[in-house]
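1. The following comprises the amino acid sequence and a computationally predicted model.
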Amino acid sequence: MKAILCQQYGPPEQLVLADVPSPEATTGQVVIQVEACGVNFPDTLMIEGRYQFKPPFPFSPGGEVSGVVTQVGEGVSHLAVGQRVFSLTGHGGFAEEVVTSAATTLPMPDGMDYVTAASTMYTYGTSYHALKDRANLQPGETLLVLGAAGGVGLAAVQLGTLMGSRVIAAASTDEKLAICRQLGAAETINYTTENLRDRIKELTAGNGVDVVYDPVGDRYAEPAIRSLAWRGRYLVIGFAAGDIPSIPLNLALLKGASIVGVFWGAFAQREPKISMQNFQQILARILSGQLKQHIYKTYSLAEAPTALRDLMERRVVGKAVVTVNS
């Protein structure tokens, strides 16, 4: 089979398309013929050696796939050969086949296409867990989403709107913010041309925001925390802008605020029952049309390095997806 391989840490341009042996399923595993694979920020960290999990060389990036089960290992009873599935693989998805845990593999609902299925778990899973479980977002509250045009950002915009909050979307271009408005944002901030704190103060009549959803970090974190309302919650999602910020903790004290970490992957492993309940609610909203992933572009397997580069250069609005056997 063909796979995109990372043979040493470095930029996407060092990845190679190569022939490798097909995988075999062992106990508790399945092999999936990959139809589509989502492109996510952790993929870019993994190939550069900056992610907390470091697979042995050579490895394929690609942490969420959709496809068809071709092998079932011992002890797997809820999946069968020929079944359409989507799966959280962690890595290995930029390939024609991937072996993965059956525990993180779910049957695809009827009516769902492969591209949608391969672009759902990371974005909506992370954002719903963040807003529901970690922030306890309430109807009528104000939610600020930084990096709002990215995959998890747009998911947070949509989910926050469905949960009854007033969503303020912040991104780097007016074109990106137009997409955010289409997907439910009530207000927008271009933090390239506008002062983030001043604009938040203006939009909230000086009261601040109840929840900050921050997958960006870097220089945007502190002004966002300074813009929290009393008892506000700042959600630490990730650091797509590069640097991990140092936060003056007196800000949390003065505002009675909470700085809350969000690690959806660990949550899904440690609290699988609640995670599955969340995901069933997400799927119901997708199938009903309440949630719709914004697909920036689909790429062939050979174009997977380009997809990663586009993500790193912040050209991707919403989700990029690699299609393999489709």
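-> On my side now, so go ahead. Numbers count the residues shown, from 1 in each chain.
2. C-alpha only now, for contacts and for neighbours.
-> Fine.
3. longest single strand anywhere in the protein?
-> If you go by DSSP state E, the chain has its longest strand at strand 29-39.
4. quick one, helices of this structure?
-> Applying DSSP state H to the chain gives helices spanning 41-47, 114-117, 121-128, 151-162, 174-182, 196-203, 221-226, 250-255, 264-270, 272-287, 304-312.
5. Which residues does the shortest one contact?
-> With C-alpha atoms under 8 Å, 6 or more residues apart in numbering as the test, helix 114-117 has contacts from 35-38, 65-67, 86, 108, 293, 321, 323.
6. Next up, a structure to set beside the first:
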Amino acid sequence: MTGTTPTSTSAATVATEIVLPGVVEPNGLEVRTRSLPAPAASQVVLRMDATGVSFAEQQMRRGKYYDQPPFPFVPGYDVVGTVTATGPGVDPALTGRRFAAVTKTGSWASHLLIDAADLVPVPDGVAADAAETVVVNGITAWQMLHRLAAVRPGGTIVVLGANGGVGSTLVQLARHAGITVIGTASARHHDAVRALGATPVDYRDPDMYARIRRLAPQGVDAVFDHVGGPGLTQSWQLLRRGGTLVSYGTAATKDETGNSRLPVLKVFARLLLWNYLPNGKSAHFFNIWAGRRRLETFRRRLSEDLTQVLRLLADGVLTPQIAARIPLADAAAALELAESRTVAGKVVIVPGE
């Protein structure tokens, strides 16, 4: 991403940002305007074309995300945008081109500063809102399915929350790889889950796990569980010998008060214990940021995986699951809608007028 010349392009940029001031309801989000400093060496200014609401922001507003920064801060886990200025050492030819990036925070803004090394090109012809649906969701789904669980064609998996942002992407990637999918969702989303190629099961059914076992009596190759809580044991029991449980969230405890790290640490401990059992099964907690201490390797792997997912989107293999498009100024409404659990896919935030 970096060039060999010190040439840079920069101009005063005024950014509109959505600020999370503390533990508040969605309508407690604040809007601020500030002048961004000129991009430093290896940085660019990225104009936001699309960002979105993930489960991380829903946890952050409760102060429940595992390693969120102290309040106040600008949320926004990922972004698709256009480079408008480059700092010293960055190729000026990047200006005007569209990229995707994972940021963890900071993307709920009209403009943001970002390291050029974190940019992943978006293929020509792919709309910003479509690309946004598969940035953090796509990387998470791809790495869990292909890097962590390594499910082979012909296998069977269970996806909890198959109508959600990560879940719907995971279903599509698995079906493309020749994998059978059983997906949980509320009854109103079953048609959508079927359209993605999965067999739906009602997550509100008290016999949900028994129904899944009847669909896969020999056990499944992997379970992808973002819920955690007591049901995690049931997910573990669905696995055949040699199967893999991938836990990637603690939605069951999102409304609990207390230490934000405790639910995750409890899951870690349980998964670690299960890995010592002599049954050939394995259990893992997926964190997209694992391995970031080896920054170059982390960036290369993330770029490779997101490039794969964006290419599948461009080729029509993946269908973007957009629940709604809401202007940045109405970010509170976007967060509230995402938390309502009434929509399928991802709530996308766009610049607006």
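-> The structure has been received and is ready for your questions. These numbers come from a predicted model, not from an experiment.
7. Can you pull the TM-score for these?
-> Overlay of the two chains. TM-score (TM-score structural alignment, normalised by the length of structure 1): 0.91; 323 aligned residues with a C-alpha RMSD of 2.2 Å.
8. one step back: now tabulate the contacts of helix 114-117 of structure 1 in a markdown table and tack on neighbour count.
-> Listed next are those as a markdown table, based on neighbours: other C-alpha atoms under 10 Å:
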| residue | neighbour count |
| --- | --- |
| Glu35 | 26 |
| Ala36 | 33 |
| Cys37 | 35 |
| Gly38 | 28 |
| Val65 | 38 |
| Ser66 | 32 |
| Gly67 | 31 |
| Phe86 | 30 |
| Met108 | 19 |
| Gln293 | 20 |
| Val321 | 27 |
| Thr323 | 26 |
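9. I'd say Ile32 of structure 1 and Val69 touch.
-> Yes. Contact criterion C-alpha atoms under 8 Å: Ile32 of structure 1 and Val69 qualify, at 4.4 Å.
10. What is the equivalent residue in structure 2 for Glu13 of structure 1?
-> When structure 2 is aligned by TM-score structural alignment, Glu13 of structure 1 is paired with Asn27.
11. Tell me, how many residues neighbour its match?
-> 12 (other C-alpha atoms under 10 Å).
12. I'd like the distance from the closest residue to it other than its chain neighbours to Pro21 of structure 2, if you could.
-> The shortest distance from Asn27 of structure 2 to any non-neighbouring residue, by C-alpha to C-alpha, 6 or more residues apart in numbering, is to Ala332 (5.3 Å). From Ala332 of structure 2 across to Pro21 of structure 2, the span is 13 Å (C-alpha to C-alpha, to the nearest Å).
13. Which residue of structure 2 sits opposite Asp133 of structure 1 in the alignment?
-> Using TM-score structural alignment, Asp133 of structure 1 lines up with Arg147 in structure 2.
14. which ones are touching its match?
-> Arg147 of structure 2 neighbours (C-alpha under 8 Å, 6+ apart): none.
15. I'd say the residue nearest to Asn27 of structure 2 and Val31 touch.
-> No. If you go by C-alpha under 8 Å, Ala332 of structure 2 and Val31 don't touch, sitting 10.1 Å apart.
16. And those two? Which one has more around it.
-> Ala332 (19 against 16).
17. what do we get in structure 1 for the more buried one?
-> Match for Ala332 of structure 2 (TM-score structural alignment): Pro305.
18. And the contacts of stretch 138-154 of structure 1?
-> Contacts for stretch 138-154 of structure 1 (C-alpha under 8 Å, 6+ apart): 40, 122-124, 126-127, 156-157, 160, 163-172, 176-177, 179-180, 183, 209-216, 294, 316-319.
19. Stretch 171-189 of structure 1 too?
-> 146-149, 154, 157-158, 161, 166-170, 190-192, 196, 199, 203, 317.
20. circling back: shared neighbours of Ala332 and Pro21 of structure 2, which are they?
-> Taking C-alpha under 8 Å, 6+ apart as the criterion, Ala332 of structure 2 and Pro21 both touch 28-29.
21. More neighbours: which of Ile32 and Val69 of structure 1?
-> Ile32 (30 against 24).
22. Contact partners for that one?
-> Listed by C-alpha under 8 Å, 6+ apart, the contact partners of Ile32 of structure 1 are 66-71, 97-100.
23. That one corresponds to which position in structure 2?
-> By TM-score structural alignment, Ile32 of structure 1 lines up with Leu46.
24. same question, Pro55 of structure 1
-> Here Pro55 of structure 1 is matched to Pro69 in structure 2, going by TM-score structural alignment.
25. on that earlier part again, separation between the match of Ile32 of structure 1 and Ala174 of structure 2?
-> Leu46 of structure 2 is 32 Å from Ala174 of structure 2, by C-alpha to C-alpha.
26. go on, Ser247 of structure 2?
-> For Ser247 of structure 2, the distance to Ala174 of structure 2 - C-alpha to C-alpha - is 17 Å.
27. what do you get for Leu265 of structure 2?
-> Distance from Leu265 of structure 2 to Ala174 of structure 2, by C-alpha to C-alpha: 29 Å.
28. again, but for Val126 of structure 2
-> Counting by C-alpha to C-alpha, the gap from Val126 of structure 2 to Ala174 of structure 2 is 22 Å.
29. Those two: who's more crowded?
-> Neighbour count, other C-alpha under 10 Å: between Val126 of structure 2 and Ala174, Ala174 has more, with 25 against 16.
30. Please pull up the equivalent of the more buried one in structure 1.
-> Checking TM-score structural alignment: Ala174 of structure 2 goes with Gly160.
31. Gln237 of structure 2 too?
-> Under the pairing rule here (TM-score structural alignment), the equivalent of Gln237 of structure 2 within structure 1 is Arg226.
32. Contact partners for the nearest residue to that match once chain neighbours are set aside?
-> With sequence-adjacent residues excluded and distances taken as C-alpha to C-alpha, 6+ apart, Arg226 of structure 1 is closest to Leu251, at 6.7 Å. Going by C-alpha under 8 Å, 6+ apart, Leu251 of structure 1 touches 225-226, 257.
33. try it again with 10 Å
-> 222, 225-228, 257-258 (C-alpha atoms under 10 Å, 6 or more residues apart in numbering).
34. Surely Gly18 of structure 1 and Met1 touch.
-> Careful, residue 18 of structure 1 is Ala and not Gly. Yes. If you go by C-alpha atoms under 10 Å, Ala18 of structure 1 and Met1 touch, sitting 8.2 Å apart.
35. how many neighbours does the match of Pro55 of structure 1 have?
-> Other residues close to Pro69 of structure 2 by other C-alpha under 10 Å number 14.
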